[in-house]
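J.: below is the sequence, then the predicted model.
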Amino acid sequence: MTAELVRGQNHPLSQARLEIRVSAGTPIVAAATIGDEQGKVHGAEWVAHPGTPTLPGLEVSRQAAADHRLAVDLDAMPDAVHRVTVLLALPDADAPARFGAVAAPFVAVTGLDGTEIASFTLTGLDTESAVVALELYRRQGAWKVRAVGQGYAGGLADLFGDQDLPGAPALAAGIHQAVARGLARSVPAPPPSAADGDRARQPAAPARGGEHGGTAPQGAHGPVTPASTYGAPGASDGPGQPGPHPSAYPGAGSADPAGPEPASGSPVDYSHPRRQNAAPPPPPPTAPPAAPGQPAQPVAGDATGWSMDERLYNQVWGMFEDLARTTAAYRSAVDFAESRMDKELDQVLSDPRSRIGGQGDAAREAARTRHEALVDRAREALDRDLAQLAAEADVVEPALPPAYARWDNPVWHGYRLPMEIPMALRLGDLRLPEAERIRVPMLVRLPLERGLWIDSGRSGSLDGSFADSHELRRLALETAVAHAARLLAVYPPGEITVRVVDPAGSGAQALAPLVHTGVLDAPPAAGAAGVAEVLARLTERVDLMQMAIRGGAADSLPPGLDTAQQLLIVNEFPHGFDDRAVNQLRYLADEGPSVGVHLMMVADREESAGYGPLLDPLWRALLRLTPLADDHLADPWVGHAWTYEPPLVPPGSQVLQQVLTQVAEARRSWNR
């Protein structure tokens, strides 16, 4: 039976291998310290945090997330360790900056099978931005858990200082820097769903994420994970952007003028009486009913949503999360089987009587047999889930609209200019090594709330063997052109403008589809003077838009100002850029998305390293993508390293040229 703890209450722990599951309403940083018998933390090497996620018997998440799983093995703790303290903090650059503005974090101590041992809800927090959630401590050879809930308004620096940890401010700053570095590799989480239960699939078995740690609580499935407030597309609507999708505020509306007057003194109900208070249920399945005992046949668009686009978007995110969790369950089961076999073999070797002879051989063979049986059962469960996901992918992929579809999807052959901006855009595919056949579309919400960095360095190759730097640069720019073409194709005519900066003129071949079809308002800017002119114009646009929005005078913008969304493609950075231009790029990356200015960098991260600290904020503000398959992205639930595949146009295909030609003709008609 689960013990629901309150502050100061403790509970005995009967298991050594544990998981500490954290669930919060916003991305948080999870860390832990180990202390001696007096509780003293002797230095930074006694702290597990995203920059140093593992200590003996302890592993924490490598990134900030709304949900975490911390792995603890009390038997593996050094003899000098008598206390493990679990810490939670809000990211340094995140908002809100206090726990009182978000849902109370929930912490649970569970066994490896997911059974809760003790739980604690951290209520009563206000201005605190860091908190000691709970501690595991050893008394007379037995371990217990105690609910703490001690908060610190000064953040991690004050928390570490209270523990008399030397160099507390520097350690806290290092943790936040590690979290910021991890942002560039995170796939943005989807925005909150309007209703739970939109995925009929069973949740994956309890698991700890492999290398990267951190996953959502058991049973959370479908795209219901709270969106990251520091970069998740669709998480919030910035000034000047279109309002949220209707599903974000399902009960919003105005009172029916024909409705009855409210009673005197009673609260006014502003919801529309004919609108549901939640997103509509998924449409009835059109597939034939499944045979008894067999899984239901997958149907495209069976998730919750107001439109087919939204249902497909939610379904894709549900598939992404399901694949992450079922793979985490398999990896956790294999890890448990190997750990159990190692422990049994150690016991055999520790007994001198069983080291030699038939008795020892039999014990070792029995341990290996049990290990194989556990792995086989885990693989069987994984194969069953993967078969269902593969069947769903086979149904969903052909039904996707152009914004979500691959370039080889037949939907592009019947392409027509859209009348409104879609919910999201496909930036490529994601896959895991356990499920090579399944490709999950990587969708991000529109308008983009984060720019893109197309890395043209050697790190873009999965095995690092792609040595031709010139070919890599060409592929990187072609990838950027494919992304830009897709953006132009899914926006209504006149609602997005693409500008290109190519200081050395080296991208003429790759940029030809944009230049020759006439979708660009101006030729690519060349030389340092061209770079300065384009950056000055876009920086001025951001300033004017922000002043107009903040002053509530949007109608006072200068006549002729292009108020369409702006996409700036920067090629061959840092060639042609001085410190002033780099600072302008940083400004556009930070402030531009809120007023419709988006940045797409095509550059080699290693070659750009000479800018040092000046470049780091720009790198962290953008989502890194690659022109070749690379396993650099992590999901927001478990933190798996996903292989990213860019959305390249099939060799010999004319689909991109045909689409851009239609876009150019529509732009010319719109401008007349």
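T.: On my side now, so go ahead. Quantities reported herein were computed from a predicted structural model and do not represent experimental measurements.
J.: drop to CA atoms for contacts and neighbour counts, all remaining ones
T.: Fine.
J.: would you mind measuring from the closest residue to residue 220 other than its chain neighbours to residue 174?
T.: Closest residue in space to residue 220, ignoring its immediate chain neighbours: residue 203 at 7.1 Å, by C-alpha to C-alpha, 6 or more residues apart in numbering. Note on residue 203: its distance to residue 174, by C-alpha to C-alpha, to the nearest Å, is 35 Å.
J.: ok, longest strand in the chain?
T.: strand 17-35 (DSSP state E).
J.: list the helices and strands that strand packs on?
T.: Strand 17-35 makes packing contacts with strand 47-48, strand 65-73, strand 83-89, strand 106-111 when contacts are defined by 3 or more C-alpha pairs under 8 Å, 6 or more residues apart in numbering; DSSP states H and E.
J.: could you pull up the residues touching residue 634?
T.: Neighbouring residues of residue 634 by C-alpha atoms under 8 Å, 6 or more residues apart in numbering: 185-187, 640-642.
J.: kindly present those as a markdown table, with separate columns for neighbour count, secondary structure and distance to residue 359.
T.: Below are the contacts of residue 634 laid out as a markdown table (neighbours: other C-alpha atoms under 10 Å; DSSP: H, G, I helix; E, B strand; the rest coil; distance: C-alpha to C-alpha, whole Å):
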| residue | neighbour count | secondary structure | distance to residue 359 |
| --- | --- | --- | --- |
| 185 | 21 | coil | 51 |
| 186 | 23 | strand | 51 |
| 187 | 24 | coil | 52 |
| 640 | 24 | coil | 41 |
| 641 | 22 | strand | 42 |
| 642 | 22 | strand | 44 |
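J.: let's bring in a second model and compare:
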Amino acid sequence: MTAELTRGQNHPLPRARLEIRVSADTPVVAAATLGDENGKVHGVERVAHPGTPTLPGLEVPRQAAPDHRLAVDLDAVPDAVHRVSVLLALPTAGTAPARFGAVAAPFVAVTGLDGSEVASYTITGLEAESAVVALELYRRQGAWKVRAVGQGYAGGLAALLGDQDLPQAHQLAGDIHEAVARGLARSVPAPPARTADGDRARQAAAPAHDPDLGAAAPQGATGSVPPVSPYDVRAASGPQTSAAPGQHGTQQPHPGGPGEPSADQSSAPGGGGPIDYSHPRRRNAAPPPPPPAAPPAAPGQPTRPVAGDATGWSMEERLYNQVWGMFEDLARTTAAYRSAVDFADSRMEKELDQALSDPRSRIGGQGDAAREAARARHGQLVSQAREVLDRDVAQLLAEAEVVEPALPAAYARWDNPVWHAYRVPMEIPMAVRLGDLHLSEADRIRIPLLVRLPLERGLWIDSGRSGSLDGSFADSHEMRRLGLETAVAHAARLLAVHPAGEFTVHVIDPAGSGAQALAPLVQTGVLAAPPALGAAGTADVLARLTQRVDLVQMALRAGAPDALPPGLDTSQQLLIVNDFPHGFDDRAVNQLRYLADEGPTVGVHLMMVADREESAGYGPLLDPLWRSLLRLTPVADDHLADPWVGHAWTYEPPLVPPGSQVLRQVLTQVAAARRSWDR
């Protein structure tokens, strides 16, 4: 029976291996400290946080998120530890709230590995506090208990850690927030909220909950909802096709959905067609149920996968949700496997230490037998964990083989036959594919990296040397060429998935070094103007785009979208910046930072092709710029983190197959459609 605790209450813990689950209304940082019987923390090595997530018997998440799972093994914590304090803090990066009083009360629960709840606590009464000690697991007369604490600190993490007598409290608090900022910079955009697991016809095989297999992370946790852009402009005289429920284009009032904006609520500048300032995917009603599942498999066999078996308004949305479901399933089943292997390693190490420390084991063959037994148990645990992983991976692989051919052009690889039947779309898709992700434990599975449209953060194509094998043999000149070719492939895809006239691309190439890589965009005529060269060209493009951001922001804040100047291009804008920081003065750098921060909310997006090390001459001035962009690489590299458990995924860019003309053919159609639209 679950104990619902109030502040100060305690409850006995029936087992040593537990999970602590955190649910909040906003992304929070989760950490934990190991203290003595008086609660004192003896050094930073006794604090588990996103920068150092693992301590003996304790593992915390690596990044800020609305939902967390902390793994605890009380038998594995050092004997000197008598208190394990669970800490929550609001991150300082981004637009996070500054105090817990501005959001819903956080909820924490202590559960077994099978998900059974032992005790729960809703942390109420917080106001100006930005950090809180949520729970305390403490040792009393040889037994462990949990106490609801709820002690908040208006001074944040620094004040909280200082209250636990940690001498380096301020420095450690800064290190934690720095680690969180780095995690946000490398994390892929979080998906929208997923439906309940019971609504999904397809479920990966659940990991076994053997007590010796480690903390198997439950599948199907709800992901966080990305921030919604308030700005989505339809071109003044572009196609205005009505969208059925679930289709994404010009938004029409949904039957039974009050609050949906009508298409005639505002007028275009200069008296043209309508401009819709609503987000095209905001819904006020529940989506329809998923399509009927495939016939049940034979007894003892896994369910046969079906493309589009997730919930959604359309097949496009169902496939999007299904891909994100596969992404989460693979992340969590791999986390369960790694946790089981870590547990097996620590258990074997502990058993070997005990065998070596016992003088009796040095007589005869008792010591050798104990070591062999420890290694045999280790091998058995790892083998069992691998069997579970292989079973889950096999089912996900079968699903990937069904889903990949069914993907629409916006989600498909360049080698997918769907591109050979390409036609310029009439509606903006839900998302776009920016590459593939995979893990070493499941190298055969490629998960499409789908990012919602309109883009909510810019892109940074890192042309610097990477640590991957693919990039280790390329010199700096080759990496810059590959970086710009990758940017062109991304820009071509973004142009291809938008209706005619609803996406405009600008290019800044100060030294003209990217002429060869930019040829597909220039020769097909899809650019708004030739690439800007030199300081004068750079200044002109940046001035026009920053002015556009200012004008639209003022119009939106004043509630007067019809006050925009006549002739203003209301399409989404993408600026490709090559070879940064060469040819950019301080004013241009500040304008780029402004576009990166403010542009996405008003339809102006930035794509930087740059080597971060080459910009080191600016010092820390550009750090906020890099962190505001999603880093992608022109070669395979392990640098992106998932939004659930923070694995380092190998990212592969969406390059066009060698010798293929598909990109030029698609861009030729895009250019022809734009010319027809302009007329």
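T.: On my side now, so go ahead. Being a predicted model, the structure only gives us computed values, none of them experimental.
J.: excluding chain neighbours, what is closest to residue 483 of the first structure?
T.: residue 427 (7.0 Å).
J.: where does residue 118 of the first structure sit, in terms of helix or strand?
T.: In this assignment (DSSP states H and E), residue 118 of the first structure forms part of strand 116-121.
J.: taking strand 17-35 as reference, get the angle to that strand.
T.: Interaxial angle of strand 116-121 of the first structure relative to strand 17-35 (axes from the mean of the first three to the mean of the last three C-alpha atoms, to 10 degrees): 50 degrees.
J.: so strand 116-121 of the first structure versus strand 106-111, what angle?
T.: 170 degrees.
J.: quick one: average offset of the very next helix or strand once past strand 116-121 of the first structure versus the second structure, please.
T.: Next helix or strand after strand 116-121 of the first structure toward the C-terminus (DSSP H and E): strand 130-139. Comparison of strand 130-139 of the first structure with the second structure after fitting gives an average deviation of 1.8 Å (mean C-alpha distance after the TM-score superposition for the first structure).
J.: ok, residues contacting strand 130-139 of the first structure?
T.: If you take C-alpha under 8 Å, 6+ apart as the criterion, strand 130-139 of the first structure is touched by 82-90, 99, 107, 122, 143-156, 159.
J.: buried residues in the helix or strand that it is followed by, which are they?
T.: Using DSSP H and E, the helix or strand that directly follows strand 130-139 of the first structure along the chain is strand 142-152. The neighbour-count check on strand 142-152 of the first structure (16 or more other C-alpha atoms under 10 Å) flags 143, 145-152 as buried.
J.: and strand 142-152 of the first structure, what does it pack against?
T.: Counting by 3+ C-alpha pairs under 8 Å, 6+ apart, strand 142-152 of the first structure packs on strand 10-12, strand 130-139, helix 155-162.
J.: what's the average per-residue distance for it once overlaid on the second structure?
T.: Averaged out, strand 142-152 of the first structure is 2.0 Å away (mean C-alpha distance after the TM-score superposition for the first structure).
J.: now the counterpart of residue 430 of the second structure in the first structure: how far from residue 526 of the first structure?
T.: Using TM-score structural alignment to pair residues, one finds that residue 430 of the second structure aligns to residue 423 in the first structure. With distances taken as C-alpha to C-alpha, residue 423 of the first structure is found 34 Å from residue 526 of the first structure.
J.: for the closest residue to residue 127 of the second structure other than its chain neighbours, helix, strand, or coil?
T.: Among residues not flanking residue 127 of the second structure along the chain, residue 101 sits closest, at 3.8 Å (C-alpha to C-alpha, 6+ apart). For residue 101 of the second structure, the assignment made with DSSP: H, G, I helix; E, B strand; the rest coil gives helix.
J.: wait, residue 178 of the first structure sits on residue 50?
T.: Yes - assessed by C-alpha atoms under 8 Å, residue 178 of the first structure is found in contact with residue 50 at 6.1 Å.
J.: which of those two has more neighbours?
T.: residue 50 (26 against 18; other C-alpha atoms under 10 Å).
J.: can you show me the helices along the second structure?
T.: 156-163, 169-186, 315-357, 366-406, 469-472, 476-497, 515-524, 534-557, 586-598, 623-627, 662-678 (DSSP state H).
J.: closest one to residue 463 of the second structure among these?
T.: Closest of the helices of the second structure to residue 463 of the second structure is helix 476-497, at 5.0 Å (criterion: C-alpha to C-alpha).
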